[in-house]
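Peer 1: Predicted model and sequence below, questions to follow.
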Amino acid sequence: MSSQPDSPAFPAQQQEPPGHTGDMTPRPDHGETSYEGSGKLVGRHALVTGGDSGIGRATAIAFAREGADVAISYLPEEEADAQETAQWIEKAGRKAVLLPGDIRDEATAREVVDRAASELGGLDVLVNNAGFQMARRESVEDIATEDLDRVFKTNLYALFWITQQALKHLGEGGAIVNCSSIQAYDPSGTLLDYASTKAAINNFTVNLAAELGPRGIRVNAVAPGPIWTPLQPATQYEEKVQKFGQDTPLGRAGQPAELAPAFVFLASNVTASYVSGTVLGVTGGRAVF
């Protein structure tokens, strides 16, 4: 598991969305050299949206090392990051399926699921991780309609479409894990639209768990706190990046590798067979209730 960095401060840096891992200083820790599996997902087939980098990459690596074959969806401009994630999946001895496409388009979102199930030979686990935010603004009055469209379609519309399509493939013993956020509980003013989608995801998770329980499908969510991913330098002001995560009780941002075990836990029928309808916080000490 990741060790706490010597200094919680990050160098000033910015990228344009969606951001790329190779341009980050320091590079995030996705568990490449630290995560060790113990067979929690042997024989499972998983789709991770936004699996090219950040939390998605860490989850994909962990799933592979736990014994799962993994498909990842991502934007076409994130191909370099996706290829690197695929290499880590394959190094774990598992099958990697790459699914580029913009899931803000309904047809693309649904096709991603069907292709994942087809190329993996089934679908047992869905991780709705893909998300977008934009914090380079000062007021709610600065949120343009095109910003709302990008955030809501990425974070909510696609989640609905992909989940609907996945239910054509998921059977008893299946698991859905959504990516919520501390923003659902303690929103930042500059992330009002993003925080709204994450609160909705919490509601979606609990209600869907109630609906799918009789079908033997568990539904849960992970609520990350501030995590060092490409989305941060790509969507935050430089001065915010420098102080990113310092306001948590632990005094630092988390690494993607510190999120992966939570996704493994909730995806596994070995560890979480009676866990459904919950939101698991990994926030550095900030409250998720």
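Peer 2: Yep, that arrived.

Peer 1: use CA for all of it now, contacts and neighbours both
Peer 2: Fine.

Peer 1: who are the neighbours in contact with residue 262?
Peer 2: By C-alpha atoms under 8 Å, 6 or more residues apart in numbering, the residues touching residue 262 are 222, 280, 282.

Peer 1: JSON lines for those, including distance to residue 264, neighbour count and secondary structure?
Peer 2: Below are these laid out as JSON lines (distance: C-alpha to C-alpha, whole Å; neighbours: other C-alpha atoms under 10 Å; DSSP: H, G, I helix; E, B strand; the rest coil):
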{"residue": "222", "distance to residue 264": "11", "neighbour count": "24", "secondary structure": "strand"}
{"residue": "280", "distance to residue 264": "12", "neighbour count": "18", "secondary structure": "strand"}
{"residue": "282", "distance to residue 264": "13", "neighbour count": "21", "secondary structure": "strand"}
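
Peer 1: For the residues you listed, give me JSON lines that also has distance to residue 65.
Peer 2: Listed next are these as JSON lines, based on distance: C-alpha to C-alpha, whole Å:
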{"residue": "222", "distance to residue 65": "20"}
{"residue": "280", "distance to residue 65": "22"}
{"residue": "282", "distance to residue 65": "21"}
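
Peer 1: let's bring in a second model and compare:
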Amino acid sequence: MTERPKAEDFKDAQLLPYPARQSEMTIAPQTELSEYRAAGKLRGKVALITGGDSGIGRAVALAYALEGAQVAIVYNENDADAEDTRAMVEARGGSCLVIRADVRRKAACSDAVERTVQEYGGLNVLVNNAAYQKTQTSILDIGEEQLRRTLETNLFGYVFMIQAALPHLSEGDAIINTGSIVGQTGNELLVDYCASKGAIHALTRALALQFGKLGNGIRINAVVPGPVWTPNIPGTMPLEEVQQFGHEVALGRPGQPEELAPAYVFLASADSSFVMGSLLHVTGGKLSSDA
């Protein structure tokens, strides 16, 4: 079994300038899925993943490719990380379309979907995963620019992508949103981020009811991660949090991106045919707001 770093293993971890690159992290996130055993669960499918250049998005892209899907990833800034994801997918026999786009822009979301459909001939799975966060010790310090960027990336971008993708989806296809445990427990340093993630949970459940009433056969669910070691952590969190990351989790460590990927495979595959409006927790036992 792969050894997973414990909270105490991060004591010498350092901060990185935002946007942090996965390739520059001294403790590399585990995204390789070296022990993953694929079963062809997404063979013939086309998947579009936002925030696919690193972290959870990269791991999901690799898992989907291993399961037989053709993959497109959307990213905003880190070209090198995106190219690494493409190379890793292709090394595993998959195909990866790389799209640089800002999901805060409705037109950019529409273009990303259209490029994916043109490249692969359709779309079956949308994974909304792009996210922005910035810590502040007081709500008084959350400026308008930060608030808009957080909500526009984490919520508007999800809505825009769903609106663009929906006309291309049909019976048996899936939308998967990335929520967060802090959208339920809260976190005093991430007030606006917590609000955005809570909104994603509500969006997922509301659309499940809407899709069910429409009878379109499209399933929508969300994965709810706990603390996961991704570039967002050393790129946005205070040093004291980075150097004990995951300490409050029951398992005594943060999750690794590759540990989240199977949940996204499950929700994209026929295995989850009766799962709708679900918030699938993958938290390692983080059950409170303890920082």
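Peer 2: Alright, I've got the coordinates. Predicted, not measured: the structure shown is a model, and the values here were computed from it.

Peer 1: TM-score of the superposition?
Peer 2: For this chain pair, the superposition-based TM-score is 0.95 by TM-score structural alignment, normalised by the length of structure 1; 285 aligned residues with a C-alpha RMSD of 1.4 Å.

Peer 1: ok, residues contacting stretch 99-113 of structure 2?
Peer 2: By C-alpha under 8 Å, 6+ apart, stretch 99-113 of structure 2 touches 48, 72-77, 130, 149, 152-153, 156-158, 160-161, 164-165.

Peer 1: in it, what counts as buried?
Peer 2: By 16 or more other C-alpha atoms under 10 Å, the buried positions in stretch 99-113 of structure 2 come out as 99-104, 106, 108-110, 112-113.

Peer 1: Just the residues you listed: which are in helices?
Peer 2: Among the buried residues of stretch 99-113 of structure 2, DSSP state H puts 106, 108-110, 112-113 in helices.

Peer 1: for those residues, which one is nearest residue 275 of structure 2?
Peer 2: residue 113 (24.6 Å; C-alpha to C-alpha).

Peer 1: can you map out the helices along the stretch 1-150 of structure 2?
Peer 2: Per DSSP state H, counting those that start in this stretch, the stretch 1-150 of structure 2 carries helices over the ranges 55-66, 79-91, 106-120, 144-151.

Peer 1: Of all those helices, which one comes closest to residue 251 of structure 2?
Peer 2: Residue 251 of structure 2 lies closest, by C-alpha to C-alpha, to one member of the helices of the stretch 1-150 of structure 2: helix 55-66, at 19.1 Å.

Peer 1: From start to finish, how long is stretch 65-73 of structure 1 in a straight line?
Peer 2: For stretch 65-73 of structure 1, the separation between the terminal residues is 19 Å (C-alpha to C-alpha, to the nearest Å).

Peer 1: what ranges do the strands span in the stretch 151-291 of structure 2?
Peer 2: Using DSSP state E, counting those that start in this stretch, the strands of the stretch 151-291 of structure 2 run over residues 174-178, 219-225, 279-282.

Peer 1: Next, format these as TSV and append distance to residue 87 of structure 2.
Peer 2: Shown next, in TSV, are the strands of the stretch 151-291 of structure 2 (distance: least, C-alpha to C-alpha, whole Å):
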stretch	distance to residue 87 of structure 2
strand 174-178	24
strand 219-225	26
strand 279-282	27
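
Peer 1: mind checking which of these is nearest residue 259 of structure 2?
Peer 2: Using C-alpha to C-alpha, the nearest of the strands of the stretch 151-291 of structure 2 to residue 259 of structure 2 is strand 279-282, at 8.4 Å.

Peer 1: coming back round to it: and residue 117 of structure 2, which of the strands of the stretch 151-291 of structure 2 is closest to it?
Peer 2: Of all the strands of the stretch 151-291 of structure 2, it is strand 174-178 that lies closest to residue 117 of structure 2, at 15.4 Å by C-alpha to C-alpha.

Peer 1: what's the average distance of the closest one to structure 1?
Peer 2: Mean deviation of strand 174-178 of structure 2 from its aligned counterpart in structure 1 after superposition (mean C-alpha distance after the TM-score superposition for structure 1): 0.3 Å.

Peer 1: winner for burial among the helices of the stretch 1-150 of structure 2?
Peer 2: helix 55-66 (a mean of 29; mean count of other C-alpha atoms under 10 Å).

Peer 1: So which elements touch that one?
Peer 2: On a contact count with 3 or more C-alpha pairs under 8 Å, 6 or more residues apart in numbering; DSSP states H and E, helix 55-66 of structure 2 meets strand 46-50, strand 70-75, helix 79-91, helix 257-268.

Peer 1: In TSV: those, plus distance to residue 64 of structure 2.
Peer 2: Formatted as TSV, the helices and strands packed on helix 55-66 of structure 2 follow (distance: least, C-alpha to C-alpha, whole Å):
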stretch	distance to residue 64 of structure 2
strand 46-50	8
strand 70-75	7
helix 79-91	9
helix 257-268	7
